[in-house]
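Chemist: next input, structure requested:
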Amino acid sequence: MVSNIVLSNTEYNVVGTRPIRHDGYDKVTGKALYGADMNLPGMLHGKVLRSPHAHANILSIDTSKAEAHPEVLAVITSADFADAPDEARMIVAGPPTNLKHLSNNCLAGEKALYKGQAIAAVAAQSAHAAEEALNLIEVEYEVLPAVTTVEEAIADGAPQLHANYKGNVASHSEMVLGDIEKGFADADLVVEKTFRTKTVHQGYIEPHTATAWWQADGRVTIWCSSQGHFQIRDRTSAVLGIPHSRIKVIPMEIGGGFGGKTTIYLEPVAAALSQKSGHPVKVTMSRADVLEGSGPTSGSYMWIKIGVTNEGKLTAVQADLKYEAGAYPGSPVGAAMNCIYSPYDVDNLRLDGYDIVDNKPKTTAYRAPGAPGAAFASEQVIDEICRKLDIDPLDFRIMNGAKEGTRRSYGVVNPVIGCVETNEAARDHEHYQTPLEGPNRGRGVATGFWMNGAG
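Modeler: Now for the predicted structure:
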């Protein structure tokens, strides 16, 4: 047997050791507190009414019967949030956030844009009473046709989710390197394929939950599970229309997130219910609420075209990436464009990325958002090229691998990155060299890239 390849002879203080997890004792003994574990004096239980329709105008909401329930202390709709302008502003690090979209994704305004979108919320003395009160809220809808895939959303005559996004295209971005036409003209083999991926939820074990206490001095404390409490504070501040200095977010232990707990759903709702009732309020999603009302990763429709010489040298790569943003703009199609061909050193490139709105929950990050779907498409075409040219898949990736000095699609020039060396180590390892024996056995490889938000 071939021994494992030694990539480093350096001994490190942490790498290669088994440090004790600082949170391990609390978690295995049950001492650790998660968001739903919060219980405060006089705390009320909140529940959220959700749209049964994927696309509908909200004509009216009558909460009077729910408010008359003897155990109900507060009922809210989007009218209880601050007036949110339909404009993008810098709230947290990253792209600007449209304030109206952010607010309406917590409680819908004029329209319901996906099945499960929050419409109204109640706070009552018990969870059962809150559920009863939801059934007393009367909502009049004008049901509209819905689109739930890229193809449906961009088809001629498709229903429009937003008046200002013609053809349901929220944005179109381009990235170009070199001369794409010359690159394909120089190719001996050109392969192009179309791929479709579906929306996939992150599937974290712990549902979203938030407990808020709006105190008499106008300060708000929120206990929740998130992947960054400062961004939760700042987004909640924007929806409520109060300075973020008046909001304190206390992060609880998190039962999984994978990118899906980087935004807000319940925090402003719990806070507004608390303000209106004068009590702390806890709101926790059911599993159905999570799947219907919180963001998955994007579905996509992708066209890939790659040209190579007979020797296997890349001459041109191209992609048309259409990513579903869900109800509001903001799919990770930009990250997909940054990542799709970055494992390769190629002079001629063209990428077109489209952010498409459709009647699904607003998408959220999911483990290198945008990149896995794009890699799924491009790497399959790479493998088909390897089969057609009878080239080992790892040898192809080594021959064309990105290296120091390679310019990525978005302009950054690589430092030392180790892409070629990693593929060489995989090729030379016994796991790759061992013959496959017996039925139903195979071996596959793929190369991916992620910029980790730092270029």
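
Chemist: use CA for all of it now, contacts and neighbours both
Modeler: Fine.

Chemist: how close does Lys360 get to Ala212?
Modeler: 28 Å (CA to CA, to the nearest Å).

Chemist: Ala74 now?
Modeler: 14 Å.

Chemist: these two: who's more crowded?
Modeler: Ala212 (31 against 23; other CA atoms under 10 Å).

Chemist: can you count the residues close to the closest residue to the more buried one other than its chain neighbours?
Modeler: In space, Ala212 comes closest to Ile222 once its chain neighbours are excluded; the distance is 4.4 Å by CA to CA, 6 or more residues apart in numbering. If you count neighbours by other CA under 10 Å, Ile222 ends up with 27.

Chemist: same question for Tyr328.
Modeler: 26.

Chemist: what do you get for Lys388?
Modeler: 12.

Chemist: surely it is in a strand?
Modeler: No. Per DSSP: H, G, I helix; E, B strand; the rest coil, Lys388 lies outside any strand segment and is helix.

Chemist: let's compare: structure for the following, please.
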Amino acid sequence: MAKDEIKGEFKLIGSRVLRPDGLDKVTGRARYGADFTAPGMLFGAVVRSPHAHARITKIDASKALALDGVKAVVTRADFPTGLTGEAWNLQDNTMAGDVALYDGHAVAAVAATSPLLAKDAAKLIEVTYEVLPHVTDVDAAMKPDAPIVREGAADHSVPEGMPPNVVRVLEFGRGDVEAGFAEADLVREQSYQTEATHQGYIEPQACVGQLGADGKGEMWVTTQGQWFVRWMCAAVLGLETAQLRVTPSEIGGGFGGKTTVFMEPLSLALSKKAGGSPVKLVMDRAEVLRATGPTSSASMDVKIGMKADGTITAARAEFRMQGGAYTGASPVGEALQCAFAPYKLENVAHIGYEVLANRPKAAAYRAPGSPMGAFAAESLVGEMCRELGLDPIEVRLKNAVAEGDRASYGPKFKRIGLKEVLEATKAHPNYAAPRGENQGRGVATGFWFNWGGDTSVSMAIAEDGSAQVAVGTPDIGGSRASLGLMVAETLGIPYENVRVNVVETGALGINEPTHGSRATFASGKAAVIA
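Modeler: The predicted structure is shown next:
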């Protein structure tokens, strides 16, 4: 739908409005994760492994505990045992057990009366390591003689005889790929690699946690999803989920990297051991880069068959992706789903391998997996267009999916605008403009899906007729303004008369995080219904 059509259908939607959080942010009034304080608050510091793979043989915290002002030290011995599945993954990533699995893996944490004292105390905690062989490259990790990151981590999808670092295998497709290649005038196959990339958000992880002996606790945290923080911390520490209340701060960037926990459970564990005093933990930039989740690195093989007129007859992708030392963190499935999604294909095959490596547990990063898959597939399509002397936009138009077509990974597309975007790009003057010296012009398509997910919104009308809207999706891209416009449009009131508040976990039912391009769709729909 064109912008002028939007303006014709709505009074407010499509107009430019002031962001409701703008003034707070430019004046410094907005409160981020590290801005929270509480009476009697302690400060935490984390001891991290300097080795990519090492057995922890001894931890001696006696010198740290002897310092005046040091209130608590925690190690894995202070966490509940017997966890399985994702709860174990989260717990072990939060605090190493017998083995440190990557450089930067937390092995102990300390709480003290000042940040400097906490850092000094952390330096006095003596950890004895037995250094083990490590592997960080995804292809090297798949070799039969590679160092084993974790024994017995593979799930039921992995056939016998696979290397032990392969923990999940995915395979899907349709048609007859080999027959499709036989129909093609040109068949090309290439390999591509991408390295892990950190989200690079400006604000590091920061939180304040308080946990009493009765199991009731509170957290103030920078996050994309306060309900996710609640259940993850509860799972790691063996707590009742409803006993925790989590309040989100303003967020200084996330891009998917703040949809999980890293050091947040440590603040609660330290608080409990320190007699219930609140404990603040703030990562420095080095800790963020060493110990939080970047996206995965990938090694990808793509094969495509194309006729002389640009019709794609078949496509196959084999992707190998590492998600760090823990299962379920690699977005290999999403990468495969997205790689060929823009193309209408009758013959297509995908196979993916999730591989363990001695790296931090990967996290989402803006459509996790999609950029890697698109890089590989679109690079090869571009190479084949050049070889056949075809216009890259015309080739994509010839093969583009439209409403009703089946995606390469199965379901039928509803309303999509790929062809319209390609036509508009082709018609733009810049596409035909002469290129200057050392200038190039690239063409690529990409895909990402979105979903609704668990979403709760409540609304109250004040005495003056203004609308007070409580939402559970943190604002990382202007969603408060979007939701305010939707509510104002629905109620027929001025945009300035709507106040959208991001609230804590005790104020609403469950909300999924702000991730996966869902916040405006899901919270917006819920707000309109409310």
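
Chemist: so what number do they get for TM-score?
Modeler: Superposed pair, TM-score by TM-score structural alignment, normalised by the length of the first structure: 0.94. Supporting alignment: 440 aligned residues with a CA RMSD of 1.5 Å.

Chemist: list the contacts of His229 of the first structure.
Modeler: Val249, Ile250, Pro251 (CA atoms under 8 Å, 6 or more residues apart in numbering).

Chemist: swap the cut-off to 6 Å and go again
Modeler: Listed by CA atoms under 6 Å, 6 or more residues apart in numbering, the contact set of His229 of the first structure reads Val249.

Chemist: so what corresponds to it in the second structure?
Modeler: Using TM-score structural alignment, the partner of His229 of the first structure in the second structure is Gln226.

Chemist: same check, this time on Leu321 of the first structure
Modeler: Checking TM-score structural alignment: Leu321 of the first structure goes with Phe319.

Chemist: count the neighbours of its match for me.
Modeler: 25.

Chemist: give me the element it is part of.
Modeler: For Phe319 of the second structure, the host element (DSSP states H and E) is strand 312-322.

Chemist: helix or strand right after that strand?
Modeler: helix 332-339.

Chemist: show me where the stretch 201-350 of the first structure has strands.
Modeler: Along the stretch 201-350 of the first structure, counting by DSSP state E, counting those that start in this stretch, strands occupy 209-214, 220-224, 247-251, 281-284, 300-308, 314-326, 349-357.

Chemist: tilt between the last one and strand 300-308?
Modeler: Just to be clear, that refers to strand 349-357 of the first structure. Using axes from the mean of the first three to the mean of the last three CA atoms, to 10 degrees, the inter-axis angle of strand 349-357 of the first structure relative to strand 300-308 is 180 degrees.

Chemist: what's in contact with strand 349-357 of the first structure?
Modeler: 168-177, 180, 316-328, 331, 333.

Chemist: mean shift between it and the second structure?
Modeler: When the second structure is overlaid, strand 349-357 of the first structure sits 0.6 Å from its aligned residues on average, using mean CA distance after the TM-score superposition for the first structure.

Chemist: could you do the third one as well?
Modeler: In this overlay with the second structure, the average offset of strand 247-251 of the first structure from its partner residues is 0.3 Å by mean CA distance after the TM-score superposition for the first structure.

Chemist: where in the second structure does that strand fall?
Modeler: So strand 247-251 of the first structure is aligned with residues 244-248, judged by TM-score structural alignment.

Chemist: check contacts around the residue nearest to Ala212 of the first structure.
Modeler: Thr211, Ala212, Val249.

Chemist: grab the nearest non-local neighbour of the residue nearest to the spatial centre of the second structure.
Modeler: Most central in the second structure under CA atoms, centre = their mean is Ala364, positioned 1.8 Å from the mean C-alpha point. Spatial nearest neighbour of Ala364 of the second structure, excluding adjacent residues (CA to CA, 6+ apart): Gly256 at 4.5 Å.

Chemist: kindly report the same for Pro207 of the first structure.
Modeler: Met285 (5.8 Å).

Chemist: how close does that neighbour sit to Val269 of the first structure?
Modeler: Distance from Met285 of the first structure to Val269 of the first structure, by CA to CA: 12 Å.

Chemist: neighbour-wise, which of those two wins?
Modeler: Val269 (35 against 21).

Chemist: and the gap between the equivalent of that one over in the second structure and Met321 of the second structure?
Modeler: Here Val269 of the first structure is matched to Leu266 in the second structure, going by TM-score structural alignment. Going from Leu266 of the second structure to Met321 of the second structure by CA to CA gives 29 Å.

Chemist: ok, now Glu195 of the second structure?
Modeler: Relative to Met321 of the second structure, and taking CA to CA, Glu195 of the second structure is found at 10 Å.

Chemist: same check, this time on Ile312 of the second structure
Modeler: From Ile312 of the second structure to Met321 of the second structure the distance is 26 Å (CA to CA).

Chemist: more neighbours: which of those two?
Modeler: Legend: neighbour count by other CA under 10 Å for Ile312 of the second structure and Met321, higher for Met321 (33 against 28).

Chemist: is it true that the more buried one touches Asp301?
Modeler: No. Taking CA atoms under 6 Å as the definition, Met321 of the second structure is not a contact partner of Asp301, at 11.7 Å.

Chemist: what do we get in the first structure for Ser299 of the second structure?
Modeler: That one, Ser299 of the second structure, aligns with Tyr301 by TM-score structural alignment.
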